[in-house]
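> structure of the sequence below:
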Amino acid sequence: MQLSLSLSRSPLESVRDALLCEFGPQRPVARMDPISQLVKSSISGSTPDAVSWAAFLRLRAEFKCWEDLAQASEGRVLEIIHDVTHAQDKARRLPLALRMIEARIGWLSLSHLKTLTVDAARHELQSLPGVGVKVAACVLNFSDLAMRSLVIDTHVQRVAKRIGLVGSGDATHAYHALMDLAPEAWTADDLFELHWLMKRGLGQMLCPHEAPRCGACPLKHDCAKIGVGHSADVLAWRPRG
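Now for the predicted structure:
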């Protein structure tokens, strides 16, 4: 661990506090139902937010209800979400995932997940086609289920590596590592806030893949990879001094 933190506190607390001082509190304004969140998150991977939101709104305008989307052909869905990344795969998997939920539950709903543990709910979601650890966490945390699950996207994973919170590994490894560091007292809203601070604030505004603005970063004094730019994920730690 490279951050010079008090042993009595989780490293995530110090990271959050520093980012809160820079960007202020970030709380969810509104939450969608879990099926709507699943639809939105399933088409969002590797796609700019503006593009995925526009595609989601087109889906919502095209279909009177998500049950109609479940029965739609791949071609019809592809026409609507054509500009998202990996559109053909998503157009095939999304209706199938919705039909699988209907077959399991008897109708199109995920409200029962609230009665499960976070891990059990996440595993059930990840058994659906096209749903990995990120999409599952989005459904659990961003929707009105409001469960304790941290969304790990590419920005969060990148900056978590750069500041020494996680080591090498995939998003699943990063999810478990960061959830292990999250204080038990933190709520779903606290984890939503941490995701926003690490993604929007740190990952997109200050520490993008290339040309990070290290001088403006509130974590710069504790980041051993300061100034290494887009190679920060693969280079060895720099000595400080």
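> hey, let's count contacts and neighbours off CA atoms from now on
OK.
> which helix or which strand is home to the nearest residue to Gly130 once chain neighbours are set aside?
Nearest non-adjacent residue to Gly130, counting by CA to CA, 6 or more residues apart in numbering: Arg93, 5.9 Å away. Element membership of Arg93, judged by DSSP states H and E, is helix 87-105.
> which strands or helices does that helix pack on?
In terms of contacts (3 or more CA pairs under 8 Å, 6 or more residues apart in numbering; DSSP states H and E), helix 87-105 is packed against helix 34-42, helix 66-70, helix 74-80.
> list the buried ones in the second one?
For helix 66-70, the buried set under the neighbour-count rule, 16 or more other CA atoms under 10 Å, comprises 66, 69-70.
> quick check: closest non-adjacent residue to the most centrally placed residue in the chain.
Residue closest to the average C-alpha location in the chain (CA atoms, centre = their mean): Val151, at 3.0 Å. Distances taken as CA to CA, 6+ apart put Ala137 closest to Val151, at 5.2 Å, once the chain neighbours are dropped.
> and that neighbour, which of the three is it?
On the three-state scheme (DSSP: H, G, I helix; E, B strand; the rest coil), Ala137 is labelled helix.
> stretch 124-137: which residues count as buried?
Quick answer for stretch 124-137 (16+ other CA under 10 Å): 125-126, 128-137.
> most widely separated two among those?
Pro129 and Ala137 (15.0 Å; CA to CA).
> now, which of the buried residues of stretch 124-137 sits nearest Glu210?
Of all these, Glu210 sits closest to Lys134, with 22.9 Å by CA to CA.
> elements contacting the helix or strand where that closest one lies?
Counting by DSSP H and E, the element that carries Lys134 is helix 133-142. Judged by 3+ CA pairs under 8 Å, 6+ apart, the packing partners of helix 133-142 are helix 34-42, helix 118-126, helix 171-181, helix 188-196.
> quick one, the third one and helix 133-142 angle?
Yep, that's helix 171-181 we're talking about. Interaxial angle, helix 171-181 versus helix 133-142 (axes from the mean of the first three to the mean of the last three CA atoms, to 10 degrees): 40 degrees.
> now the second one, please; I'll put the structures next to each other:
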Amino acid sequence: MNRKTACEVYHRLLVQYPIINDRRHFLDFHNPYETLILTILSAQTTDRAVNAVRDALFSRYPTPEALARAKPEEVEPIIRTIGFHRTKARHIVETARKLVSDFGGEVPRTMEELRTLPGVGRKTANIVLSHAFGINVGIAVDTHVRRLSKRIGFTESTNPDIIERDLMALFPQEVWRDINYLLIRHGRAVCTAQNPKHDECVVADLCRYYQELLAGEQVSCPEDR
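Model (predicted):
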């Protein structure tokens, strides 16, 4: 796909899902510390499930210093309803300790420093930088972004790092956060993993997967999960 077509997709989705200033990536965070911790917890878990434990977690551990003093087994009961809660409890406690010991209790503002924290990969770091600090150094690629990028035709790959690179080449840096948001919204509402709603899709005429269906080609629906 060329940049002109990619930008047309972006503008149509922008009309469909107007971006508001306080969208916060669907997770209910209010500062960089909360952004980091909730994003770590959100891996392979719905935002709704993470938001459900938010108040209990931060009422008990409102700062990195408070969480750093906890033991993982003390955190586990609070987040037990989310996936992989034992591993995530260990990660967020270890992350809080590293914030205190290495960064003065502050969330770092660079990709390199964020990725030294337990449980933080490139996707999580991109989300934290973008939503906590307004710094766009990349595009967070989650399951929705990966699925839609392949279906629409932004990429030929299913590898998150390659998808991110392809998206960065198609879109100007100032909309990197927005394209992530728009693809997630469209992926949840219309371009679902199973039985996508083609008749409701505002970019169907630009979508490679849909055009292949119309042509009667035998195609599999990319990333049906």
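> tm score of chain vs chain?
Here the TM-score for the pair of chains, by TM-score structural alignment, normalised by the length of the second structure, is 0.85; 213 aligned residues with a CA RMSD of 2.3 Å.
> JSON lines please, covering the helices and strands packed on helix 133-142 of the first structure and showing distance to Thr85 of the first structure.
Below are these laid out as JSON lines (distance: least, CA to CA, whole Å):
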{"stretch": "helix 34-42", "distance to Thr85 of the first structure": "11"}
{"stretch": "helix 118-126", "distance to Thr85 of the first structure": "20"}
{"stretch": "helix 171-181", "distance to Thr85 of the first structure": "19"}
{"stretch": "helix 188-196", "distance to Thr85 of the first structure": "22"}
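> out of those, which gets nearest to Leu98 of the first structure?
For those, the distance to Leu98 of the first structure is smallest for helix 34-42, at 8.3 Å, taking CA to CA.
> in the second structure, what stretch matches that closest one?
Counting by TM-score structural alignment, helix 34-42 of the first structure lines up with residues 32-40 of the second structure.
> how far does the matching stretch sit from the chain's center?
Its chain's C-alpha centre and that of stretch 32-40 of the second structure lie 12 Å apart, by CA atoms, centre = their mean, to the nearest Å.
> so which residues make contact with that stretch?
Defining contact as CA atoms under 8 Å, 6 or more residues apart in numbering, one finds that stretch 32-40 of the second structure is touched by 27, 29, 50, 54, 58, 63-64, 88, 91-92, 106-107, 119-120, 124, 127-128, 131-133.
> how close does the counterpart of Ile152 of the second structure in the first structure get to Lys225 of the first structure?
Under the alignment defined by TM-score structural alignment, Ile152 of the second structure is paired with Ile163 of the first structure. Separation of Ile163 of the first structure from Lys225 of the first structure (CA to CA, to the nearest Å): 7 Å.
> also Glu79 of the first structure?
From Glu79 of the first structure to Lys225 of the first structure the distance is 43 Å (CA to CA).
> more neighbours, those two?
Counted by other CA atoms under 10 Å, Glu79 of the first structure and Lys225 do not tie: Lys225 has more neighbours, with 23 against 12.
> what does the more buried one correspond to in the second structure?
Lys225 of the first structure maps onto Tyr209 in the second structure, by TM-score structural alignment.
> is that match in a helix, a strand, or coil?
helix.
> isn't it right up against Phe154?
No. Using CA atoms under 8 Å, Tyr209 of the second structure is not in contact with Phe154; the gap is 11.1 Å.
> which residue numbers in the second structure does the helix holding Lys134 of the first structure align to?
With TM-score structural alignment as the criterion, helix 133-142 of the first structure aligns to 122-131.
> return the distance of that stretch from the chain's centre.
On CA atoms, centre = their mean, the centre of stretch 122-131 of the second structure falls 8 Å from that of its chain.
> same deal with stretch 189-200 of the first structure?
Distance, centroid of stretch 189-200 of the first structure to centroid of chain: 9 Å (CA atoms, centre = their mean).
> now do stretch 51-66 of the first structure
For stretch 51-66 of the first structure, the distance to the chain centre is 20 Å (CA atoms, centre = their mean).
> and it, what's buried?
Buried residues in stretch 51-66 of the first structure, defined by neighbour count with 16+ other CA under 10 Å: 52-56, 59-60, 66.
> coming back round to it: give me the number of residues near the nearest residue to the match of Ile152 of the second structure once chain neighbours are set aside?
Excluding the flanking residues, the one nearest Ile163 of the first structure by CA to CA, 6+ apart is Cys223, at 5.2 Å. Residues lying near Cys223 of the first structure (other CA under 10 Å) number 20.
> okay, the buried residues of helix 66-70 of the first structure in CSV with distance to Asp189 of the first structure next?
As requested, the buried residues of helix 66-70 of the first structure are arranged in CSV below (distance: CA to CA, whole Å):
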residue, distance to Asp189 of the first structure
Trp66, 27
Leu69, 30
Ala70, 30
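> ok, the counterpart of Cys65 of the first structure in the second structure to Leu182 of the second structure distance?
Superposed on the second structure with TM-score structural alignment, Cys65 of the first structure falls opposite Thr63. As defined by CA to CA, Thr63 of the second structure lies at a distance of 31 Å from Leu182 of the second structure.
> one more: Ser59 of the second structure?
From Ser59 of the second structure to Leu182 of the second structure the distance is 32 Å (CA to CA).
> and Ile139 of the second structure, by the same measure?
For Ile139 of the second structure relative to Leu182 of the second structure (CA to CA), the value is 12 Å.
> done for today, thanks.
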